[in-house]
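Enquirer: Got a sequence here, can you build the structure:
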Amino acid sequence: MAIHPTAQVDASARLADGVEIGAWSIVGPGVTLAAGVRVASHVVIQQDTSVGAGTTIHPFCVMGGDPQHGGYKGEPVALEIGANCTIREHSTFNRGTPGDRKLTTVGDGCLFMTGAHVGHDCVVGSHVTFANNATLGGHARIGDRVFLGGLCAVHQFGRVGQGAIVGGLSAVTRDVIPYGSAWGNHVRLHGLNLIGLKRKGYGKAEVRRLLAAYRDIFEAPGLFSERLDAAQAAYADLPEIQEIIAFIREDTRRPVALPGE
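Expert: Predicted coordinates:
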């Protein structure tokens, strides 16, 4: 371990081999840092936070802060961050609340650019990218391989399905379907995240079928519920479409973003 002499590390913190802690950083009670975690200078890891192996936290981040919730009275709540994440300057991550999961979780391999914020009780998947100042309200759920553009904000209890992309400056007051491409203030659905699908290795034939299913769900005539039923039957062999349909039908607090709204 390489701990700068000006750093303050609580006696109850657990540090694995290869942990580095820079000048003037604070590691509070109940914090666990796995092997190879690098904490730069002027970082605060307040308490009850675990950070996975190989994650790097840049200066002026505040990790494991109290939830920004008026009802929080100091109860035991936690934050878990996965392995091999990069957390850039001034990012903030809050612990959970007793009224929900008591836990905020972040997956592996995520990139949080400058000023990103993850609110209390959020669930963030793996290989997610937050551009500068992307923000999650409390209880939000973000799937794997999501890209959130700079200065976008996801409302409390909002959902963004895996593989989706949200454009910068977007107010996400409606849920974004898996593999969707959405932007605007307030956010609207503009199709599928074609770039993300290609990067994930989808071929032209697969993308064409996904686009056909998208049009059948969102652009065909008839009642929306009937279109969902028809697409569920017609594309039973496409797990991505079944995932989108299940996402739409899930009973949640936010409506789903639709084209043209």
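Enquirer: Every contact and neighbour count from this point should use C-alpha atoms.
Expert: Fine.
Enquirer: which helix in the chain runs the most residues?
Expert: Among the elements of type helix in the chain, defined by DSSP state H, the one spanning the most residues is helix 204-218.
Enquirer: In contact with residue 177, which residues?
Expert: The neighbourhood of residue 177, defined by C-alpha atoms under 8 Å, 6 or more residues apart in numbering, consists of 160-162, 164, 244, 247-248, 256-257.
Enquirer: Okay, it and residue 214: tell me how far apart.
Expert: From residue 177 across to residue 214, the span is 11 Å (C-alpha to C-alpha, to the nearest Å).
Enquirer: Now stretch 98-114: buried residues?
Expert: Along stretch 98-114, these residues count as buried under the neighbour rule (16 or more other C-alpha atoms under 10 Å): 98, 101-114.
Enquirer: Show me the contact partners of it.
Expert: 52, 72, 75-91, 94-97, 119-133, 139.
Enquirer: which among these end up buried?
Expert: Of all the contacts of stretch 98-114 considered here, the ones buried according to neighbour count by 16+ other C-alpha under 10 Å are 52, 77-91, 94-97, 119-133, 139.
Enquirer: ok, back up a step: elements contacting the longest helix of the chain?
Expert: Contacting helix 204-218 under the criterion 3 or more C-alpha pairs under 8 Å, 6 or more residues apart in numbering; DSSP states H and E are the following elements: strand 188-192, helix 224-234, helix 239-249.
Enquirer: Just the helices from the stretch 51-200 of the chain, written as ranges.
Expert: Along the stretch 51-200 of the chain, counting by DSSP state H, counting those that start in this stretch, helices occupy 194-199.
Enquirer: Please list all residues in contact with the residue positioned nearest the centre of the chain.
Expert: Averaging the C-alpha coordinates of the chain gives a centre point, and the residue nearest to it by C-alpha atoms, centre = their mean is residue 124 (3.3 Å). By C-alpha under 8 Å, 6+ apart, the contact list for residue 124 reads 105-107, 141-144.
Enquirer: Columns distance to residue 227 on top of the residues you listed, output as a markdown table?
Expert: Converted to a markdown table, the contacts of residue 124 look like this (distance: C-alpha to C-alpha, whole Å):
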| residue | distance to residue 227 |
| --- | --- |
| 105 | 35 |
| 106 | 34 |
| 107 | 34 |
| 141 | 26 |
| 142 | 26 |
| 143 | 25 |
| 144 | 27 |
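Enquirer: Looking at the residues you listed, which is nearest residue 43?
Expert: Among the contacts of residue 124, residue 106 lies closest to residue 43 (C-alpha to C-alpha), at 18.2 Å.
Enquirer: one more to line up against the first:
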Amino acid sequence: MASVHPTAVVDPLAKLADSVEIGSYTVIGPHVEIGAGTRVGPHCVIEGHTRIGQDNQIFQFCSLGAAPQDKKYAGEPTQLLIGNRNTIREFCTFNTGTVQDKNFTRLGNDNWVMAYVHIAHDCVIGDHNVIANAVQLAGHVEIGNRTLIGGLSGVHQFVRIGDFAMVGFSTRLSQDLPPFVMAAGNPAEAQNAHQEGPRRQGFSPARLAVLKQMYRIIYRKGLTLDGARAELDALRGQEPESVADIDMMLSFLAGAARGIVR
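Expert: Presented below is the predicted three-dimensional model:
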């Protein structure tokens, strides 16, 4: 059976795997599912149609699965989906989705989410991201994989952040941030190609060099976005190892409805 502190209030309809641990004074609602190995600290509230995977560590005073902060929300059974092996620190607030968009908010796997982070309705966050203290994500934000989001940063609704992007401390991000790009400031400005994260993941020197070349094409040659995409496409044949990175960048730029950080 799950280990539930005597002071916790767990609805009998909630589904807890046998190895789940629930801390003191925590409240678990009837539509909540929590997978094996997940530990929930004291004084948390997990409600709504929330599904949490395996081996997550949720620290004290978190609010997960509350109704979205959207005036259009009318009580529909939208979801919060949390994957496996995430660390969610103190005072985080994650809301469910809305029927006007995805119907769910999703956090993937192996993410490190620090204290006071807010993830609003219909956000979709990938895997292996580090989201530092007091980052605030508005509704409909999409974040890829292996990003770094600096503390006290705010992300405007509908903004996308690509794989391996890095957002500096206390940044206001109101346009899309392409993959492999570092940005900082209020408003955000592109700073350089982000190479340290890819290097730690085993990118070869040749592949890292292409990341710098992509950055120069987009940000240093004075090209329009369409012009940069044409040059990036021509770059595909020069380094076979980097074709997937170039394709990722081209796909991201093609979907940049809000424009990109410049």
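Enquirer: Just name the most buried of the helices and strands packed on helix 204-218 of the first structure.
Expert: For those, ranked by mean neighbour count under the definition mean count of other C-alpha atoms under 10 Å, the leader is strand 188-192 at a mean of 20.
Enquirer: so how many other residues sit close to the counterpart of residue 204 of the second structure in the first structure?
Expert: With TM-score structural alignment defining the correspondence, residue 204 of the second structure maps onto residue 203 in the first structure. Applying the criterion other C-alpha atoms under 10 Å, we find 11 residues in the vicinity of residue 203 of the first structure.
Enquirer: Over to the one 10 residues further on?
Expert: Around residue 213 of the first structure sit 23 other residues, with neighbours defined as other C-alpha under 10 Å.
Enquirer: gap between it and residue 239 of the first structure?
Expert: Between residue 213 of the first structure and residue 239 of the first structure the distance is 12 Å, computed by C-alpha to C-alpha.
Enquirer: ok, now residue 35 of the first structure?
Expert: In this structure, residue 35 of the first structure and residue 239 of the first structure are 36 Å apart, going by C-alpha to C-alpha.
Enquirer: Repeat that for residue 171 of the first structure.
Expert: For residue 171 of the first structure, the distance to residue 239 of the first structure (C-alpha to C-alpha) stands at 29 Å.
Enquirer: same question, residue 252 of the first structure
Expert: As defined by C-alpha to C-alpha, residue 252 of the first structure lies at a distance of 21 Å from residue 239 of the first structure.
Enquirer: And for residue 100 of the first structure?
Expert: With distances taken as C-alpha to C-alpha, residue 100 of the first structure is found 30 Å from residue 239 of the first structure.
Enquirer: Residue 113 of the first structure now?
Expert: Note on residue 113 of the first structure: its distance to residue 239 of the first structure, by C-alpha to C-alpha, is 31 Å.
Enquirer: Ok, residue 144 of the first structure next?
Expert: 15 Å.
Enquirer: repeat for residue 69 of the first structure
Expert: To residue 239 of the first structure, residue 69 of the first structure is 37 Å away according to C-alpha to C-alpha.
Enquirer: Ok, residue 255 of the first structure next?
Expert: 22 Å.
Enquirer: and what of residue 39 of the first structure?
Expert: 40 Å.
Enquirer: and if you look at residue 199 of the first structure?
Expert: On the measure of C-alpha to C-alpha, residue 199 of the first structure and residue 239 of the first structure end up 18 Å apart.
Enquirer: Over to residue 169 of the first structure?
Expert: Noted for residue 169 of the first structure: a distance of 31 Å to residue 239 of the first structure, by C-alpha to C-alpha.
Enquirer: can you tell me which residues contact the closest residue to residue 156 of the second structure other than its chain neighbours?
Expert: With C-alpha to C-alpha, 6 or more residues apart in numbering as the criterion, residue 156 of the second structure has its nearest non-adjacent residue at 4.9 Å, and that residue is residue 174. Going by C-alpha under 8 Å, 6+ apart, residue 174 of the second structure touches 155-157, 159, 187-188, 261.
Enquirer: Please tell me how far residue 174 of the second structure sits from residue 240 of the second structure.
Expert: With C-alpha to C-alpha as the criterion, residue 174 of the second structure and residue 240 of the second structure are 33 Å apart.
Enquirer: again, but for residue 83 of the second structure
Expert: If you go by C-alpha to C-alpha, the gap between residue 83 of the second structure and residue 240 of the second structure works out to 33 Å.
Enquirer: And for residue 144 of the second structure?
Expert: When distances are taken as C-alpha to C-alpha, residue 144 of the second structure and residue 240 of the second structure turn out to be 23 Å apart.
Enquirer: More neighbours: those two, which one.
Expert: residue 144 (19 against 11).
Enquirer: quick one, what contacts that one?
Expert: Residue 144 of the second structure sits in contact with 125-127, 161-164, where contact means C-alpha under 8 Å, 6+ apart.
Enquirer: 10 Å instead, please
Expert: 108, 124-129, 160-165, 179 (C-alpha atoms under 10 Å, 6 or more residues apart in numbering).
Enquirer: now the residues you listed as CSV including distance to residue 18 of the second structure?
Expert: Compiled in CSV, the contacts of residue 144 of the second structure are given as follows (distance: C-alpha to C-alpha, whole Å):
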residue, distance to residue 18 of the second structure
108, 22
124, 28
125, 27
126, 27
127, 26
128, 26
129, 28
160, 37
161, 37
162, 37
163, 35
164, 36
165, 38
179, 40
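Enquirer: In the first structure, which of those residues still touch?
Expert: Checking the contacts of residue 144 of the second structure against the first structure (both residues aligned by TM-score structural alignment, their matches' C-alpha atoms under 10 Å), the contacts still present are 108, 124-129, 160-165, 179.
Enquirer: coming back round to it: sort out for me which of the contacts of stretch 98-114 of the first structure are in strands.
Expert: Helix and strand membership here follows DSSP state E; of these, those in strands are 78-81, 86-87, 94, 123-124, 129-130.
Enquirer: Residue 80 of the first structure is in contact with residue 49, isn't it?
Expert: Yes: in this structure residue 80 of the first structure lies within contact range of residue 49 using C-alpha atoms under 10 Å: 5.8 Å.
Enquirer: any common contacting residues for these two?
Expert: Between them, residue 80 of the first structure and residue 49 share these contacting residues under C-alpha under 10 Å, 6+ apart: 31-32, 63-64, 93, 95, 103-105.
Enquirer: So which of those residues sit within strands?
Expert: The subset of these that ends up in strands is 32, 63-64, 93, 103-105, with DSSP E as the criterion.
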